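A.B. asks: Here you go, sequence then predicted model.
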Amino acid sequence: MPLTGIANENEFYSDHYLDAILTQDLKGVAKEWLETSDEKTPDKALGRLRPDYFRLLDRLKRLDDPAEQLQQQRAFFEQILTILGYQWQPQLKVLDSDHFLPIIAEVTRNNGTQKLWVIEGFNNTSEPLDVLSLTLQNEQYQFAENLEGDTLENSTLEDLLTDHIFAEDNPPRWVILISLDQLVLIDRHKWNASRLLRFDLAQLLEEKDKDSLLAAATLLHRNHTCPADGTALLDTLDENSHRHTYSVSESLKFALREAIKLLGNEAIEYRKTVSKKQVFSSDEQKERGEQEIDPNELKIECLRWVYRLLFVFYIEARPELGYAPMGSDVYREGYSLETLRDLEQTELISTEDESGYYIDTCIRRLFALLWSGYPEEAKQLNLLEPGEFSAQPIHNTFHLPALKSHLFDPKRTKMLNGVKFRNRVLQRVLELMSLSQKGKSRRGRISYAQLGVNQLGEVYEGLLSLSAFFAEEDLYEVKPEKEPDERSELEVGYFVPARRLDEFKKSELVIDPETKKDPRKHEQGKFIFRACGAGPTKKRQLLHAPIFNGMFGEIRPQRVVKR
C-alpha cells in the first residue's frame, strides 16, 4: 500500500520502489532502533507528537502576534528535530551573495563545509500552504541583534534554493524545509529535476500509520542523511531504487517486445489468410525500391497499439489522474481493460474460442471511446468541463474525456485498422502485460499503479532501439561460441540463412527454447523484432532501427512543476 502522508514528487525514488519495496528495506532500521533504545524509537516518538501538534494548531489560531506564533512554532520544531537527531541551533548564514539566511539546524563535515541545512517556513495563516511557497519573514531575523547586511525577506523558499543556496560555491548536499504543514527533503543532485520527498505532518500524525512513520523518521534522520562515517542510508536506498527500477523495466520490456512480435506476426497472418492480400514484395517491387509492407512501419504501429494498452492499464490503476471512470460499474464491468485482464488465463476450449475476435472487438471499442470521448453530447449539455469526468454513474452511464493525442489517433495505425487479432493472440498479450515473467518465484500481477512515468519512458525508448524485419528465407539464430546457450530475447540476435549453417560450429548455434535440442529456426515470412547485429564470423550490420518521436503527443500524466 502507498505510504500515508509521503509524496514522492517527480520520483525522488521510483514509485514502484517507494510503494512496494521500501518498507521491506527499512525493516533492518526498525530492528536496530528497537535493539538500541528503550522503546522510544524515533518513529514512535514522532507518532507521540500527535496531541502536541493538534493542540499547537488550535492555539496558533487564537494568536495574533506573529512573533509569538513563531516562538510557539519553533518550540515544536525543536521537538521534531531532536527526535530526528539534529541539534537545535538557530543562526544566520552569510551566503556568497552577502545575504543573510536564517537556518535552525545544520550538519557540517570535519573541515567545516556544509552537509545539511534545516530551514523553517513560517506560515502565519490558518490554511495549509506548500512550504516551498512560503517566504522568509522579518520575525525570523529578530533573534540576531545589530544585524547589518541584506536579508532575504519576501523571497520564497523555492527561489532561495535555486538562486542562493544551491548557487553557493560549496552548497549543502541536503536541505530539509520544515513548516507547520509539512517537511520536505531535498537532495541537491535531484533538485534541477524537481524531485523531492514531501511529508504531510497532519496526515502522518493523524493516521499514525506505522510503516509511514517509520519511513518518515528513517528518511529524515540525521544518521541516515549525514552519518558520522560510511555511506548514507539514503544513498543505499537510492541504489536499491535504481536496481529495482531496472528489474521492473527489463521485465516489462521483455513482455512488450514479445507482445509486439505477436501482434506483428498476427497482422501478417490475417492479411495473408483472411484479407487475401499480398504480404511480401515481389522481385520487381524490390528492384524498384518498393515495399508491400514496411516492417519498421508495422513495428511502430504494433508498438503504438501495445502502448495504448499499457496507457489504459496505467490510467485505470490510477483513477485520480482523471481519465478512467473506474467508479462507474458500467465502465468498469462493461468496457474496462481491467475486466478483460481477468481473461488472461481463461482456458479457450473450442476453435471458435481461440479464433474468434471478442477481445479484439472489446479493445478496439475502448480505444475508440478514449479517442472520441463519451458521451459526446455531454459538452453540448454542459454536463462536463473540459478534462473533467464523473467517478459516479449518472443515469447508468459514465463520462470519458476525449484523449486527442497521437497515441490514440486511428490515422496512426492505418495498417492495423485493417486486421483483427484472434482471441488466443490477444489473450497471450494480456497475460504478458498482466503477469510477471515465469521464473523460480511465483508469477504475480503487475501493478501499474506502482509504475512511474520515467520507467514507462525508459521501456519505450528501449523498444524503439530494437529492429524489425521480415525473414525473406528460413533463418537460423547463431551466437559467439563462448556465450551461453540460453539467450534472452532482449540480447542482440544474429541471424544467418540455412545455406550458411555449415559455416558455424555446433557451439555457435542457438538452441530452440522449446525443443531444447534443435537449432532455433525463424521460418520464412516471420516478423522478427529484436536487437540485431552482425553474425559471429561476418561483421555486417543487418539493419538499423529508425528514430521515432511524438507517440504520446500532449498526453503526459506527469506533474508540471515550476522549474
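C.D. replies: Structure's in. What do you need?

A.B. asks: For the rest of this, base every contact and every neighbour count on C-alpha atoms.
C.D. replies: Will do.

A.B. asks: Check the offset of stretch 90-105 from the chain's centre.
C.D. replies: How far stretch 90-105 lies from its chain's middle: 37 Å, per Cα atoms, centre = their mean, to the nearest Å.

A.B. asks: Need the distance between the two termini of it.
C.D. replies: 6 Å (Cα to Cα, to the nearest Å).

A.B. asks: what's that stretch in contact with?
C.D. replies: 86-89, 117-120, 140-141, 144, 149-152, 164-165, 168-169 (Cα atoms under 8 Å, 6 or more residues apart in numbering).

A.B. asks: Where helices are concerned, which of the residues you listed count?
C.D. replies: Judged by DSSP state H, these include no members of helices.

A.B. asks: Show the buried residues in those.
C.D. replies: Y86, W88, W117, V118, I119, E120, Q140, Y141, T151, L152, H164, I165 (16 or more other Cα atoms under 10 Å).

A.B. asks: how about the strands in the stretch 1-150 of the chain?
C.D. replies: Listed in chain order, the strands of the stretch 1-150 of the chain (DSSP state E, counting those that start in this stretch) span 6-9, 91-94, 99-103, 105-108, 114-120, 150-151.

A.B. asks: deepest of the ones you listed, which one?
C.D. replies: strand 114-120 (a mean of 21; mean count of other Cα atoms under 10 Å).

A.B. asks: other SSEs contacting it?
C.D. replies: For strand 114-120, the elements it packs on are strand 99-103, strand 105-108, strand 174-178, judged by 3 or more Cα pairs under 8 Å, 6 or more residues apart in numbering; DSSP states H and E.

A.B. asks: Rebuild the strands of the stretch 1-150 of the chain as CSV, extending it with distance to K414.
C.D. replies: Output for those, formatted as CSV (distance: least, Cα to Cα, whole Å):
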stretch, distance to K414
strand 6-9, 38
strand 91-94, 63
strand 99-103, 60
strand 105-108, 61
strand 114-120, 56
strand 150-151, 62
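
A.B. asks: if we compare these, which one ends up closest to K276?
C.D. replies: strand 6-9 (52.3 Å; Cα to Cα).

A.B. asks: Pull the distance from that closest one to the chain's centre.
C.D. replies: 13 Å.

A.B. asks: Quick one: end-to-end length of stretch 44-64, please.
C.D. replies: Stretch 44-64: ends 33 Å apart by Cα to Cα.

A.B. asks: Pull out the buried positions in that stretch.
C.D. replies: For stretch 44-64, by 16+ other Cα under 10 Å, it's K44, A45, L46, G47, R50, Y53, L56, L57, L60.

A.B. asks: Against L370, how distant is the first one?
C.D. replies: Yep, that's K44 we're talking about. 47 Å.

A.B. asks: Structure two is appended below for comparative analysis:
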Amino acid sequence: MSMDLTGITNQNEYYTNHYFSSIFEENASKTISTWRAEAKNNDGIRTPWSLLRDAAKQYYPLHDRYVRAKDDSQILSNICLLADTYLEALGYPDAQPELIEIDDTLKVPVYLEINKANGAPLLWILLAASQEKDAGILEKHCFSADTIGEDNSNPKSPGEMTTLDNEELATKILFGAAEPPRFLIFIGMNQIALIDRNKWNEKRYLQFELEEIFSRREESTLQAMAVLLHRNSLCPKEGIALIDELDANSQKHAAGVSQDLKYALRESIELLGNEVLYDMANRQGRNLDTDPVDAGQLTMECLRYMYRMLFVLFIESRPELGYAPLKAQSYMYSYSLESLRDIADNIRDDVE
C-alpha cells in the first residue's frame, strides 16, 4: 500500500509534486526500516511514528478545549506542552527558550536552537498562536515560553508576542539576520510548518495539518511526518542530512521528467503533423506532390498547438487559480477541451 500523505501539504512544490506523491515513499523507506529495526532490537526504543501516535492522544483533549472555549487562558502553555511532546518524538533535546536579536528592532523568541558543529545556528523552533483560531500557521505570531505565567496563563500583554506575522518573520530571520539558521519550524495548535532558507525565496515549504493527521492516525502518514521533521533528517550529528538527499533525488527526478517531456513533445508534434498531412490529402483532397506543405511552418504550427493544449490542460486542472472563465459559455463553446473534442468528432464523422 502506498504512503498516505493526507494532511501534509507540499506548498508551492517544496518537492516536485510528482516526486512527492510517487517517489518520496521509496526514498524514505530506508530510514523507516532503520527505525523499525532499532525498535525491534532494543526494548527501550520506540519508532518515531508510534511516539507521534501517542502525541495524538494528548492533542485531542487540548484541541477540543481550544475549539470550544471562547478564551482559553492556557492556550499558550498547551502549545508548549504539545510542542515538547512532538520534539521528544522527533528526536530533539529539551527546549531552551531564548530571545535572539535579529536587529535593533527585532528579537525573536526561539523555543529551541540546534547548532552546527562550529556553533552556527542550523535550525530554530518557534511557537505560534493567534486570536484568530482559523488563521494559518504563517498568519500567526510567535510567542516566548518564558512569558507564560506561573499559573500557565497567557502573556498579559499583546506586546509579548511578535508584531510580525510568521511569514514576514521568516523572511526577516532568513534574509535579514547576520547569521541565520537554515531551517525554521513553526509549531501551532493546528499546524506545523517546515521552512528551508534555500527554498523560501519562492515561498516553498511543508505544512502539516495536525488535526487531520492525528484524527486518522494513519501509520504511513505519521511515518512521512517523522521522516520530514526528525532531527536526524534535518540536523544529523554527522553525514549528509536526509532532507538534502531527498531534495537531490527530487531535482534528479525533475530533470528526468523534463527530458521525458521533451521527447514526448517531439513525438506529439510528429503525430500531429502527420495527422494534418493525412487530413489535407484525404479529407481536403489536396495533392501534396504538386502543392507541398512548408515543413518548417507546419512544425511551428504544431508546436504552437501543443503549447496551447498544455496550457488548456493546466488551467482546466487548476480552476481555483482563476486563469480562465471556465464556466462561461464563450469559453466552453470556443476554447475548452470539450469544444476541441466536438471539433474532432465532427471531422471524424466527415471522414467516415
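C.D. replies: It's in. Please read all numbers here as calculations on a predicted model, not as lab measurements.

A.B. asks: How alike are these chains, TM-score-wise?
C.D. replies: The TM-score (TM-score structural alignment, normalised by the length of the second structure) is 0.80; 328 aligned residues with a Cα RMSD of 3.6 Å.

A.B. asks: now for the strands of the stretch 1-150 of the first structure, which one comes closest to V312 of the first structure?
C.D. replies: strand 6-9 (22.2 Å).

A.B. asks: Counting by contacts, list what that closest one packs against.
C.D. replies: Helices and strands touching strand 6-9 of the first structure, by 3+ Cα pairs under 8 Å, 6+ apart, are strand 196-200.

A.B. asks: Report the contact partners of I243 of the second structure.
C.D. replies: L228, S233, L234.

A.B. asks: Can you tell me the residue that sits opposite the last one in the first structure?
C.D. replies: For L234 of the second structure, the aligned position in the first structure is occupied by T225, per TM-score structural alignment.

A.B. asks: quick one: that match and A217 touch, right?
C.D. replies: No. T225 of the first structure lies out of contact with A217 (Cα atoms under 8 Å); the separation is 11.1 Å.

A.B. asks: what does the helix or strand where I528 of the first structure lies correspond to over in the second structure?
C.D. replies: Assigned by DSSP states H and E, I528 of the first structure belongs to strand 527-530. Alignment note (TM-score structural alignment): strand 527-530 of the first structure is unmatched in the second structure.

A.B. asks: One more: stretch 48-58 of the first structure?
C.D. replies: Using TM-score structural alignment, stretch 48-58 of the first structure pairs with 54-64 in the second structure.

A.B. asks: Could you give the number of residues near G119 of the second structure?
C.D. replies: 8 (other Cα atoms under 10 Å).

A.B. asks: residue in the first structure matching it?
C.D. replies: By TM-score structural alignment, G119 of the second structure lines up with G112.

A.B. asks: so how far is I103 of the first structure from that match?
C.D. replies: When G112 of the first structure is compared with I103 of the first structure (using Cα to Cα), they lie 16 Å apart.

A.B. asks: now do D409 of the first structure
C.D. replies: 53 Å.

A.B. asks: now do A468 of the first structure
C.D. replies: In terms of Cα to Cα, A468 of the first structure sits 58 Å off from I103 of the first structure.

A.B. asks: before we move on, back to that, report the buried residues of the strand holding I528 of the first structure.
C.D. replies: Neighbour count says strand 527-530 of the first structure has F527, I528, F529, R530 buried, by 16+ other Cα under 10 Å.

A.B. asks: wouldn't the second one be in contact with E477 here?
C.D. replies: Spelled out, it's I528 of the first structure. No. Counting by Cα under 8 Å, I528 of the first structure stays clear of E477, with 11.4 Å between them.

A.B. asks: How about residues contacting stretch 358-374 of the first structure?
C.D. replies: Against stretch 358-374 of the first structure from outside (Cα under 8 Å, 6+ apart): 308, 335-337, 340, 398-405, 408-409, 420-423, 426-427.

A.B. asks: Provide the contact partners of the match of stretch 48-58 of the first structure at residue level.
C.D. replies: Contact with stretch 54-64 of the second structure is made by N78, L82, T85, Y86, M189, N190, F214, S215, R217, as judged by Cα under 8 Å, 6+ apart.

A.B. asks: what sits against the aligned partner of the second one in the first structure?
C.D. replies: Right, L82 of the second structure. In the first structure, the residue equivalent to L82 of the second structure is F76, according to TM-score structural alignment. Contacts of F76 of the first structure were listed using Cα under 8 Å, 6+ apart, and they are Y53.

A.B. asks: ok, F76 of the first structure to T82 of the first structure distance?
C.D. replies: 10 Å.

A.B. asks: before we move on, what about N123 of the first structure?
C.D. replies: 21 Å.

A.B. asks: so how much does the longest helix along the second structure differ from the first structure once superposed?
C.D. replies: Longest helix in the second structure by number of residues (criterion: DSSP H): helix 242-282. By mean Cα distance after the TM-score superposition for the first structure, the fitted helix 242-282 of the second structure averages 1.8 Å away from its aligned residues in the first structure.

A.B. asks: Pull out the buried residues from whichever helix or strand comes after that helix.
C.D. replies: Using DSSP H and E, the next helix or strand after helix 242-282 of the second structure towards the C-terminus is helix 295-317. By 16+ other Cα under 10 Å, the buried positions in helix 295-317 of the second structure come out as L298, T299, C302, L303, M306, V312, I315, E316.

A.B. asks: Closest to R204 of the second structure out of those?
C.D. replies: I315 (21.0 Å).

A.B. asks: list the contacts for Y86 of the second structure?
C.D. replies: L52, A55.

A.B. asks: rerun that using 10 Å as the cut-off
C.D. replies: P48, L51, L52, D54, A55, A56, C80, Y92, I187, A226, L229, H230 (Cα atoms under 10 Å, 6 or more residues apart in numbering).

A.B. asks: So L219 of the first structure: helix, strand or coil?
C.D. replies: helix (DSSP: H, G, I helix; E, B strand; the rest coil).

A.B. asks: Same check on D229 of the first structure?
C.D. replies: Using three-state DSSP, the structure places D229 of the first structure in coil.

A.B. asks: how close does it sit to N110 of the first structure?
C.D. replies: In this view, D229 of the first structure and N110 of the first structure are 11 Å apart by Cα to Cα.

A.B. asks: next one: L310 of the first structure
C.D. replies: 50 Å.

A.B. asks: Repeat that for L183 of the first structure.
C.D. replies: 27 Å.

A.B. asks: So which of these two has more stuff around it?
C.D. replies: L183 (25 against 8).

A.B. asks: give me the number of residues near Y270 of the first structure?
C.D. replies: 18.

A.B. asks: which residues sit in contact with it?
C.D. replies: Applying Cα under 10 Å, 6+ apart, the residues contacting Y270 of the first structure are K276, K277, V279, G418, V419, K420, F421, R422.
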